[in-house]
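# Predicted structure and sequence below. I'll ask about it afterward.
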Amino acid sequence: MNEKTASVHWEGQGKKGQGQISTETEALKAYPYGFASRFEDDRRGTNPEEILGAAHAACFTMAFSFACDAAGFTTALVDTEARVRLIPEGDGFVIDRIALTLKASVPGIDETRFQEIALDAKNGCPLSKALASVAEISLQATLVQSAT
């Protein structure tokens, strides 16, 4: 079917090592990451949780827009944020929560139908399914009025 590729090059040991993340489309090309950008406040690089959050938000947003289309509604705008929490567990770490926040303008939809479509999209998007081992994937969905 459809297969995408990403790669990582790493040099050095543990906390002192540095990696570079690249994607097939070159959206990321040798983009830096390491201990400081993952566990400290170094914003010169990225980290796996941030990339996972971006992927989940993108997948959910598309699933929501497609579901609205299928239900006869047109999305005017959709903004999604994903907050991914990494916590210590035993000798390692675990992602225990992903909080999705959706704000969307969908002319003609009522609040009840909007919430139903949003929840179905969250549960049905491929990334939500792939992340089923995450203890909590929450959704806060807000229907906003069009600026017209």
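Happy to help now that I have it. Given the structure is predicted, the values throughout are model-derived calculations rather than measurements.
# contacts, neighbours, all on C-alpha from now
OK.
# Residue 40: what's it in contact with?
By C-alpha atoms under 8 Å, 6 or more residues apart in numbering, the contact set of residue 40 is empty.
# and the gap between it and residue 46?
11 Å (C-alpha to C-alpha, to the nearest Å).
# With residue 10 instead?
The value you get for residue 10 to residue 46, if C-alpha to C-alpha is used, is 14 Å.
# next, the one to line up against it:
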Amino acid sequence: MKRYAKAVWHGSGKDGSGHLTTQSEALEKNNYSFTSRFTSTAGTNPEELLAAAHAGCFTMKLSFVLDEAGYYPERLETTAYISFENGAITASRLFVAGIVKGISLVDFEACVLEAKVDCPVSMALNIAITTEASLTD
């Protein structure tokens, strides 16, 4: 399986702008720029997209890990925070909350750690990855 995304940019790094389109067209000419990357201006940025990819991939992997351990996840919600420091992406922090009947927090945390290690996006990143897990009713 191969997937692609396309970036188009016009102008200089600070004053220019561009757009991103994905193969599935889930993103279709979504705007990005210096200001959408470094301020709160409308538009997306690479760090936000990486956070979405990491949260999505990790959460799906966690659902497989829980299933293999004999648990049914009613709901999993992961928030990924990507750190961008001194011109480099340096870390990803994953906060996951789950509704999983019959699982202890210790077992849930073990599944979270397994998913973190085996998540394809985690494996592609050469940065520090941390997790924090909680169970809700």
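Yes, it's here. Everything numeric in this text was worked out from a predicted model, so none of it was measured.
# about what we covered before: out of residue 10 and residue 46 of the first structure, which sits in the busier spot?
Using other C-alpha atoms under 10 Å as the criterion, residue 10 of the first structure and residue 46 rank with residue 46 on top: 20 against 14.
# count of neighbours near residue 77 of the first structure?
Neighbours of residue 77 of the first structure under the rule other C-alpha under 10 Å: 13.
# Report the separation between it and residue 86 of the first structure.
For residue 77 of the first structure, the distance to residue 86 of the first structure - C-alpha to C-alpha - is 30 Å.
# And residue 12 of the first structure, by the same measure?
From residue 12 of the first structure over to residue 86 of the first structure (counting by C-alpha to C-alpha), the distance is 23 Å.
# Name the residue in those two with the higher neighbour count.
Neighbour totals were compared for residue 12 of the first structure and residue 86, and residue 86 leads with 15 against 9 (other C-alpha under 10 Å).
# Distance of the more buried one relative to residue 8 of the first structure?
Applying C-alpha to C-alpha to residue 86 of the first structure and residue 8 of the first structure gives a distance of 20 Å.
# And for residue 107 of the first structure?
Where residue 8 of the first structure is concerned, residue 107 of the first structure sits at a distance of 42 Å (C-alpha to C-alpha).
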